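**Q** Attaching a predicted model along with its sequence, questions to come.
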Amino acid sequence: MPFFKTLRDGERALLINRQGAGSLADGPQRVFVVGKSFERLQRLSADQKEYIRVQYRNGNIEHLPGPASLFLDPLRMDSANVQNAISLDANEVLVVYQRERESGGVLRRIQYGPTVFTPSADEWIHKFEWHGTDPNNKTRKIPGQLKFTKLRVIPDQFYLNIDDVRTKDDALITVKLMVFFELTEIEKMLNQTADPVADFINAVQADVVAFASQLSYEEFMENSSKLNSVEHYSQLMSLSKRIGYEISKVIFRGYHTSDQLQRLHDQSVEKRSALKVQMESEQQSQDLTDSKLLNEQQRQIMQQSLTVDKLKHKHTLEKEQLVHHIRLDVKDHEEQLERDKAKKMTELQSKKKLQDEQLAHLRQLNELGVDLTTYLVSQHPKPDNVLRVITKGSGSTVHIHP
């Protein structure tokens, strides 16, 4: 039997003598163990996402958040274990309770994410138990099926089938819905309800039953689209505000009836569909006839318009041609007038020049003392006509007729 035990660096051992007294030894060292029991202590360590829960022998409990490490000391501790801290995303919260040491009361606070939460020894987490989805049927809710501690504060939804909804004419149907909701006031929810999903289910059932009870089966089919509007869910909207939720919308996913009623409904739908197809066919025929007549009318209008345009074009061309000829005639006439004017001016200038020459000649003759009257008479020895006027008295009147 060895007299010494070796403790490496980072190790710790418990030594108990024959009287039952214990002591601790830390390495590195050589420990004399004769007459003593030797026990290496278990070392526990926790990283950043863990913590060490220590149960002391005096009843106290301590939580050591990581990173941390310790040796399980049987002299002071009953137990110690490593537990995971709670990781919270940005859309998750925890409801944390803590006992006050002085007053003995309990305080409640909301821990928001994102964070890694390590509860202290005097804190505990609220555990929720709500109606949850049946694993075998997503439209059926089971009490206590949904168990969790992280409360989600983002928009969410659930499917719901409301069975045995009775119409005014005693037809039983199953209404299929999808409810969208969002938690907006956590404190109000904690104070007003223990299971908001159950409250939603009851309120929706009440609203749908009230809606269907006022309508016959045929009327329900015609007005079923109104179930897509939150205005027809008064009890659900009132409840959601009271427990801190907001209902964004409710989707009507259809309905289901008994096989016999569904068969009758299918036959009725088939007949209505056939009549509708027949009516649509007749309507299409009428529309085709109307379209043909309209096209023919438009074609005639277009032909008339083309004819009028051709006549207008022809008249325009004739008018332009006539105007062109008139302009040419006017231009020719103006040119002829200019030529006649030039010719007349030439003749007048020639005649004037001749007269000027004769006048100059007469002036020269006059200067030379020639009797111009005798000269001019001699230039015309035989007059064509000779008039002789003989007057008697000063008051006589003379009439000359050629």
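**A** Arrived safely.

**Q** Please count neighbours and contacts with C-alpha atoms only from this point.
**A** OK.

**Q** in the stretch 101-250 of the chain, which spans are strands?
**A** 106-112, 115-117, 123-125, 128-134, 137-148, 151-152, 156-166, 172-183, 245-257 (DSSP state E, counting those that start in this stretch).

**Q** So which residues make contact with the fourth one?
**A** Same thing as strand 128-134. When contacts are defined by C-alpha atoms under 8 Å, 6 or more residues apart in numbering, strand 128-134 is touched by residues 139-149, 194-198.

**Q** what's the nearest residue to residue 179 if we skip its chain neighbours?
**A** Closest residue to residue 179 apart from its sequence neighbours, by C-alpha to C-alpha, 6 or more residues apart in numbering: residue 250 at 4.7 Å.

**Q** same thing with residue 95?
**A** residue 110 (4.9 Å).

**Q** measure that neighbour to residue 87 for me?
**A** Distance of residue 110 to residue 87, computed by C-alpha to C-alpha, to the nearest Å: 14 Å.

**Q** Counting neighbours around each, name which of these two comes out higher.
**A** Using other C-alpha atoms under 10 Å, the more surrounded residue of residue 110 and residue 87 is residue 87, with 15 against 12.

**Q** Can you name every helix or strand that the helix or strand encompassing residue 87 contacts?
**A** Assessed by DSSP states H and E, residue 87 sits inside strand 86-88. Under the contact definition 3 or more C-alpha pairs under 8 Å, 6 or more residues apart in numbering; DSSP states H and E, strand 86-88 sits against strand 115-117.

**Q** I'd like to know which elements the strand it packs on is packed against.
**A** Strand 115-117 packs on strand 86-88, going by 3+ C-alpha pairs under 8 Å, 6+ apart.

**Q** dropping in the other structure now:
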Amino acid sequence: MTIGWKTLDVGEQALIYDIQGRARVEEGPKRIFLFRETFKRLARYSANQTEFIIITNKNGLKEHLPGPAVVYKNPLVHENVSISDGISLDANEVLVSYRIEEDCNVQRHIHYGPMLFMQEASEWLHLFEWHGKDPVSKTRKIPGQLKFTKLRVIPDQFYYNVEEVRTADDAVITVKLMIFYELKNIEQMLNSTQDPIADFINCLSADVVAYASKLTYLEFIERSGELNENARYPQLHERCKVIGYEVSKVVYRGYHADDKLQRMHNRAVAERAKLKINFEKEQQEQSLTDFQLEREMERIETEQKMEVEALEHIHKMEKAQMLHRLKLKTEEQEEIIQQYIEQKQSSLQGKKLENDQKIRHYGQLQQMSVDLTQYLLSLSERPEKIVRVIAPSNANNIHFHHDRL
């Protein structure tokens, strides 16, 4: 019990009990005089815009009060008061919750981001418990290792090694894979499976074991690239259709065999590699020899072609020179012939003029009544000898012999 003054500041509340056990709540700012009363300051709980206050009443009713809000914990009414953060969702995240409706039925709700989710009092979140990555090895999965409430709806991937895979000749190997997947239907996934990663692992193992069991160890090594094809995983794709997922690609990352078997295989690979290197070396040497011979033949053909072209050029030049000389000779002969023709024409022209002059002269003499026959005889030279041949009228042949002086 207290007697005296008590002060309440702004934003404070207090619970005051009297001697009869009755209680009242006082709110500041206020100055209170207490007489045989008990003073108890109440705890203040405030939530901002991203928080909400969880209130548990003594009558069992639970309330969620979204911020901004302030609640004073009253021990007469409240069993517990706490503050919780709202759940922020990105654009690629989904939250699944269950809520008791007014008809007492439970309904499932899917909340897509981006948003800030404030949980109601009659609502609880779906907790996913899936196979998760082993802290020691990223290629092994542990049941229940991955626990979360935010579901990612973007394409994702994980590594996984399928162990204890036995081939047709009883060789035990480990196949390394990488799976790319994407969630397509959330409702279908929630209704069909509790752990899709476990479904992926089981179907992958079944498909890989079924594929490897038909092949020997060497055949598996030669054809292991086929594990990159989606057609090699029929059980995986069939199960994905049921649980609302889509596997876009399965990447084969290699294999691991028993150490003894691996050493034997490594020795065989080394021997094959050595033989292949020797084969390629011999092949390269043969190719080099063929290349050298081919180039030598091309060089000889080129030289012969150049010699032929040189001879053809020489013949062409000689022919051109000969044609040039013939042309000059022809031009020279043509010039001589032209000069001869011109000389003859000049001589003929001169004789023609002379004859014309004589004709005019004889014409003038004839006009003057001159006997041209006597005139012409007078102009001719006197002969040294005159031979007169008189033959009989009945003679057919006459023989005439003349001695040369």
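**A** That came through, no problem. Fair warning: this is a prediction, and the values are worked out from it, not measured in the lab.

**Q** which residues does the residue nearest to residue 179 of the first structure contact?
**A** By C-alpha under 8 Å, 6+ apart, residue 250 of the first structure lies in contact with 177-180, 227-230.

**Q** go with 10 Å
**A** Shown in contact with residue 250 of the first structure (C-alpha atoms under 10 Å, 6 or more residues apart in numbering): 157, 177-181, 204, 227-233.

**Q** Please tell me which one of those counts the most neighbours.
**A** Among those, the one with the most neighbours (other C-alpha under 10 Å) is residue 204, at 24 neighbours.

**Q** quick check: longest helix of the first structure.
**A** helix 259-367 (DSSP state H).

**Q** which element follows that helix toward the C-terminus?
**A** Helix 259-367 of the first structure is succeeded, C-terminally, by helix 372-378 (DSSP H and E).

**Q** just how off-centre is that next one within its chain?
**A** 121 Å (C-alpha atoms, centre = their mean, to the nearest Å).

**Q** Superpose on the second structure and give me the mean offset of it.
**A** By mean C-alpha distance after the TM-score superposition for the first structure, the fitted helix 372-378 of the first structure averages 8.9 Å away from its aligned residues in the second structure.

**Q** And that helix, what does it pack against?
**A** In terms of contacts (3 or more C-alpha pairs under 10 Å, 6 or more residues apart in numbering; DSSP states H and E), helix 372-378 of the first structure is packed against helix 259-367.

**Q** tell me the angle of the helix it packs on relative to strand 245-257?
**A** Taking axes from the mean of the first three to the mean of the last three C-alpha atoms, to 10 degrees, one finds helix 259-367 of the first structure and strand 245-257 inclined to each other by 110 degrees.

**Q** what angle do helix 259-367 of the first structure and strand 172-183 make?
**A** Between the axes of helix 259-367 of the first structure and strand 172-183, defined by the same axes, to 10 degrees, the angle is 60 degrees.

**Q** centre of the chain versus the helix or strand that contains residue 62 of the first structure, how much separation?
**A** Under the criterion of DSSP H and E, residue 62 of the first structure resides in strand 61-65. Counting by C-alpha atoms, centre = their mean, strand 61-65 of the first structure is centred 53 Å from the centre of its parent chain.

**Q** how much does the helix or strand just after it stray from the second structure?
**A** Using DSSP H and E, the next helix or strand after strand 61-65 of the first structure towards the C-terminus is strand 68-71. The superposed strand 68-71 of the first structure is, by mean C-alpha distance after the TM-score superposition for the first structure, a mean 2.5 Å from where its aligned residues fall in the second structure.

**Q** Can you tell me what sits against strand 68-71 of the first structure?
**A** Strand 68-71 of the first structure is contacted by residues 11-13, 40-48, 50-52, 54, 64, 77, 80, 82 when judged by C-alpha under 10 Å, 6+ apart.

**Q** residues of that strand that come out buried?
**A** Within strand 68-71 of the first structure, the residues that qualify as buried by neighbour count (16 or more other C-alpha atoms under 10 Å) are 69, 71.

**Q** Which part of the second structure matches that strand?
**A** With TM-score structural alignment applied, strand 68-71 of the first structure matches the range 69-72 in the second structure.

**Q** and the end-to-end length of stretch 357-375 of the second structure?
**A** End-to-end distance of stretch 357-375 of the second structure (C-alpha to C-alpha): 16 Å.

**Q** Same question for stretch 146-161 of the first structure.
**A** Criterion C-alpha to C-alpha; first-to-last residue distance in stretch 146-161 of the first structure is 18 Å.

**Q** among the strands of the stretch 101-250 of the first structure, which is nearest residue 92 of the first structure?
**A** The closest of those to residue 92 of the first structure is strand 151-152. By C-alpha to C-alpha, the value is 4.7 Å.

**Q** before we move on, back to that, determine which two of the contacts of strand 128-134 of the first structure are furthest apart.
**A** When C-alpha to C-alpha is used, the two most widely separated members of the contacts of strand 128-134 of the first structure are 139 and 149, lying 23.5 Å apart.

**Q** ok, so what distance separates the spatially most central residue of the second structure from residue 259 of the second structure?
**A** Residue closest to the mean C-alpha point of the second structure, counted by C-alpha atoms, centre = their mean, is residue 249 at 19.1 Å. Going from residue 249 of the second structure to residue 259 of the second structure by C-alpha to C-alpha gives 30 Å.

**Q** residues of stretch 130-142 of the second structure that come out buried?
**A** Buried residues in stretch 130-142 of the second structure, counted by 16+ other C-alpha under 10 Å: 130-133, 139-141.

**Q** Show me how far it is from its chain's centre.
**A** On the basis of C-alpha atoms, centre = their mean, stretch 130-142 of the second structure sits 35 Å off its chain's mean C-alpha point.

**Q** Stretch 216-231 of the second structure too?
**A** Here stretch 216-231 of the second structure is found 26 Å from its chain centre; the criterion is C-alpha atoms, centre = their mean.

**Q** Need the contact partners of it.
**A** For stretch 216-231 of the second structure, contacts defined as C-alpha under 10 Å, 6+ apart pick out 166-173, 175, 177-178, 207-208, 211-215, 232-233, 236-237, 247-255, 257, 261, 265.

**Q** swap in stretch 360-374 of the first structure?
**A** Against stretch 360-374 of the first structure from outside (C-alpha under 10 Å, 6+ apart): 354-359, 375-376, 378-379.
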